[in-house]
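**Student:** What follows is a predicted protein model with its sequence.
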Amino acid sequence: MTLNPSPRAAAARKFTAGLAAWFEARGLDPDSEALSGTPGRVLRALDEFTAGYEDDPARHLARVFPVEHSGQPIAVTGVPFTALCEHHMLPFSGTADIAYLPKPGAPVAGLSKLPRVLDVYAKRLQTQEQITKQVTAALDEHLQLLGAACIIRSEHGCLALRGARKPGSQMVTASYTGVFYEDPQARAELHTLFNARA
């Protein structure tokens, strides 16, 4: 008895066959030594770039620690990431500054958790605007806090490599919740923290 292939396996076969057909349409030999393994390699790369669909920010933010803190924001700055644009499937890469202000007496997340939450969303077909909002929404949902913030700066392949072809241009997006949205002074102090250098 032959079992029906899983939808993912069937989709993988269609994808690799489709890419091989595209090679042929471009006048290339999909069975050549150089290209015969390329469809499979492309598929594995795309699976790696979109592994965030199989992850959940709740998993990373569930582990917290009862730490006394000063009532000031907790921030991780300059966190690198790469995502795939959902419009052209070209990469965009940059850094994120992420912060939150715990409620008095609330536990805090481990140091690695903010970058991991960023990766959950960056490893999906994305827009930068969505990632920025998704990070703060996840912090709001899973931590006890007074506000969250995320600022992302990145260079987009769809702007640098095609169309307008403006390499070096950066897109900047920001999301603020709670006190960082409501209080301009708190937001200004947060920006000072983000821009601080040792």
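**Tutor:** Arrived safely.
**Student:** switch to C-alpha atoms for all contacts and neighbour counts from now on
**Tutor:** Will do.
**Student:** Which residue would you name as the spatial centre of this protein?
**Tutor:** Ala122 (1.5 Å; C-alpha atoms, centre = their mean).
**Student:** do you know how far that residue is from Val42?
**Tutor:** 18 Å (C-alpha to C-alpha, to the nearest Å).
**Student:** What of Leu190?
**Tutor:** According to C-alpha to C-alpha, Leu190 stands 41 Å off from Val42.
**Student:** Second structure follows, compare the two:
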Amino acid sequence: MHSYTEDQIMAAESAISGLLAAFNIDEGDHTDNTPHRVAKAWADVLGGYTENPADHLATTFTAPQNPGLVVVRNIRMQSTCAHHLLPITGTATVAYRPRPGERVVGLSKINRLVDGYARRLQVQENITAQVVDAIADRLNPLWVACAITADYGCMTLRGVRDECSDTMTFNEWGVRDSADVDAFWAAHVGGGRRGYVTPRPARRHDRGRRAAGNRRDAPPTPIGRVL
């Protein structure tokens, strides 16, 4: 992993100064140092380009002969839309079933894997695919899956300005087992209980379901190791 050079930061500062000038923006002392601050901020936001996120999977440990299903949920994901340079914010769930007798990866490395791919200019479909491909390549599990549910600034801050919709993407690799799949979706659908995702206004049809008492009960406890 490396960081951006001072020359790169200075070039970004110049570009941001040009952006402010193009829109005739001058807020006095509030924007005097804005180009430098924004350049440093973008260096962090785009930090995923300075590393190979798959390298985080090199940290592994011994495991039981049959370690079962490993699920990491509520992974906070913050990325940037490649089309409009606006934020993508959501949560990811990653699951994999190690092969019997194989080592398992350090759990925080899965979070770092997602974060590394997210801190780039992205479309959501790429992130799920990249996470699955990295785990399949580096760990060779029996099965791996990744799902992300996220909100898009390019849909809420501009254009259609829809604050209610979100986007879910899913990718998997390997031989699926129905119990693992059920556990995965129970973890992902139920994964927002900690409040990481901002609640949305109830849609009219949602309110109707609640009034009728038809809202689905809480998902069953997933099978395997869920964090």
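**Tutor:** In hand now; what should we look at? Everything numeric here is computed off the predicted structure, so don't read it as measured data.
**Student:** Compare neighbour counts for Leu190 and Val42 of structure 1 and give me the winner.
**Tutor:** Taking neighbours as other C-alpha atoms under 10 Å, Leu190 of structure 1 and Val42 compare with Leu190 leading, 21 against 14.
**Student:** which position in structure 2 aligns with Thr127 of structure 1?
**Tutor:** Under the alignment (TM-score structural alignment), Thr127 of structure 1 maps onto Val123 of structure 2.
**Student:** Go ahead and confirm its match touches His84.
**Tutor:** No: with contacts counted by C-alpha atoms under 8 Å, Val123 of structure 2 stays clear of His84, the gap being 10.7 Å.
**Student:** The two: who's more crowded?
**Tutor:** Higher neighbour count among Val123 of structure 2 and His84: Val123, with 15 against 11, using other C-alpha under 10 Å.
**Student:** I'd like to know how far that one sits from Ala54 of structure 2.
**Tutor:** Val123 of structure 2 is 18 Å from Ala54 of structure 2, by C-alpha to C-alpha.
**Student:** what's the answer for Val132 of structure 2, then?
**Tutor:** In terms of C-alpha to C-alpha, Val132 of structure 2 sits 10 Å off from Ala54 of structure 2.
**Student:** give me the number of residues near Cys158 of structure 1?
**Tutor:** For Cys158 of structure 1, the tally of surrounding residues (other C-alpha under 10 Å) stands at 20.
**Student:** for the residue nearest to Ala129 of structure 2 when sequence neighbours are not counted, what are its contacts?
**Tutor:** Distance criterion C-alpha to C-alpha, 6 or more residues apart in numbering; nearest residue to Ala129 of structure 2, sequence neighbours excluded, is Asn171 at 5.8 Å. Neighbour list for Asn171 of structure 2: Thr128, Ala129, Val132, Ala145, Cys146, Ala147 [criterion: C-alpha atoms under 8 Å, 6 or more residues apart in numbering].
**Student:** and the residues you listed as CSV, adding secondary structure and neighbour count?
**Tutor:** Below are those laid out as CSV (DSSP: H, G, I helix; E, B strand; the rest coil; neighbours: other C-alpha atoms under 10 Å):
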residue, secondary structure, neighbour count
Thr128, helix, 25
Ala129, helix, 18
Val132, helix, 25
Ala145, strand, 26
Cys146, strand, 26
Ala147, strand, 27
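**Student:** ok, of these, which one's closest to Ala92 of structure 2?
**Tutor:** Ala147 (5.6 Å; C-alpha to C-alpha).
**Student:** what residue of structure 1 takes the place of the closest one?
**Tutor:** That one, Ala147 of structure 2, aligns with Ile151 by TM-score structural alignment.
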